[in-house]
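Student: how would this look folded up:
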Amino acid sequence: MQALRVLTGSWKMQTQKGEIWERWQQEKHQLKGVSFSVKAKDTTQLEDVILGIHNGKLSYAPRTSGDAESKRVYFTLVKQSATRFEFENLQHDFPQRIVYQFFGTDSLHAWIEGPINGSLQQQHYYYKRMQ
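Tutor: All right, here's what the predicted structure looks like:
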């Protein structure tokens, strides 16, 4: 968990449609994150995440925003290095894997991946630290 504190702070990715942000803060023995998009003056929360211990294992647990029925999906840490963290839940439809790869202290490449219609699909997110 200590190594993942590098995530703490605000991260921004510029897209053609606006900005995507992730904000992470330490709260007791876990990290809490929120992602949201900003288009012109409209801000929409996308999901909130708890990064902490679940059933004895370090887990990445997102919950989609705006859906009252949405429940957390737990992805367990399966691989880790000083700059890369991989979380996996092979029972989930999409994504099945979430990866965070850090480059220095101010760049982050995150991606999600899993099967869609029988082929591996990925969505990439390239963030810069804002604070």
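Student: all contacts plus neighbour counts: C-alpha atoms, from now on.
Tutor: Fine.
Student: Tyr126 contacts His109, correct?
Tutor: Yes - shown here, Tyr126 and His109 form a contact pair, counting by Cα atoms under 8 Å, at 4.6 Å.
Student: how about this one, so we can line them up?
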Amino acid sequence: MKTIISLLTILTLFSFTQKEETSKLSFLQGTWKMETKENYESWEVVNDQELKGSSYTIRGEKKMTTENLAIKTLGDKTIYTATVLDQNEGKPIDFVLNTTVKNKFSFENLSHDFPKKIQYTKLDDKTLFVQVLGDNDQGFSYKMVKIGNK
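Tutor: Here you go, the predicted model:
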């Protein structure tokens, strides 16, 4: 009986830790603009286990969604899902949060061709540093600035 109670306690604490990771990402809520381009990410908190978002560009007065995004706690993992509309036959690609990486949120899928890692570093309440990395951590990065009041 003690073993079952101990196991349940450990599972509950681990589940709480994963929900906590998702809650830590709630700072993403709102709209973010890439510093050098008319590229945006918009996120909304659905609940303490899920965020939904999209990436889009604005050309003229037209908003063009390029990918749909989600971050969810599923069991013992926090998953970042990207569905790029004109890639991978429109199928979603999952990246798992690597909780051993400190000071940034590193979502990883090392079996994917590119990217293998999508990393968000909160520089302050209004600035994000995003890295999109492939083999040997090669790729590109950019800053995003929060716009609006959220």
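Student: what about the helices in the second structure?
Tutor: 2-24 (DSSP state H).
Student: Centre-most residue in it?
Tutor: Tyr80 (4.8 Å; Cα atoms, centre = their mean).
Student: tell me the contacts of Ser10 of the first structure?
Tutor: 21-24, 129-131 (Cα atoms under 8 Å, 6 or more residues apart in numbering).
Student: Scan the second structure for its longest strand.
Tutor: strand 62-74 (DSSP state E).
Student: what's the offset of that one from the middle of its chain?
Tutor: For strand 62-74 of the second structure, the separation from the chain centroid amounts to 10 Å (computed by Cα atoms, centre = their mean, to the nearest Å).
Student: which residues in the first structure does it align to?
Tutor: Using TM-score structural alignment, the residues of the first structure aligned to strand 62-74 of the second structure are 42-54.
Student: about what we covered before: in terms of contact count, name the helices or strands touching the longest strand of the second structure.
Tutor: Applying 3 or more Cα pairs under 8 Å, 6 or more residues apart in numbering; DSSP states H and E, we find strand 62-74 of the second structure packed against helix 2-24, strand 50-59, strand 77-84.
Student: 6 Å - rerun?
Tutor: Strand 62-74 of the second structure is packed against strand 50-59, strand 77-84, with contacts defined by 3 or more Cα pairs under 6 Å, 6 or more residues apart in numbering; DSSP states H and E.
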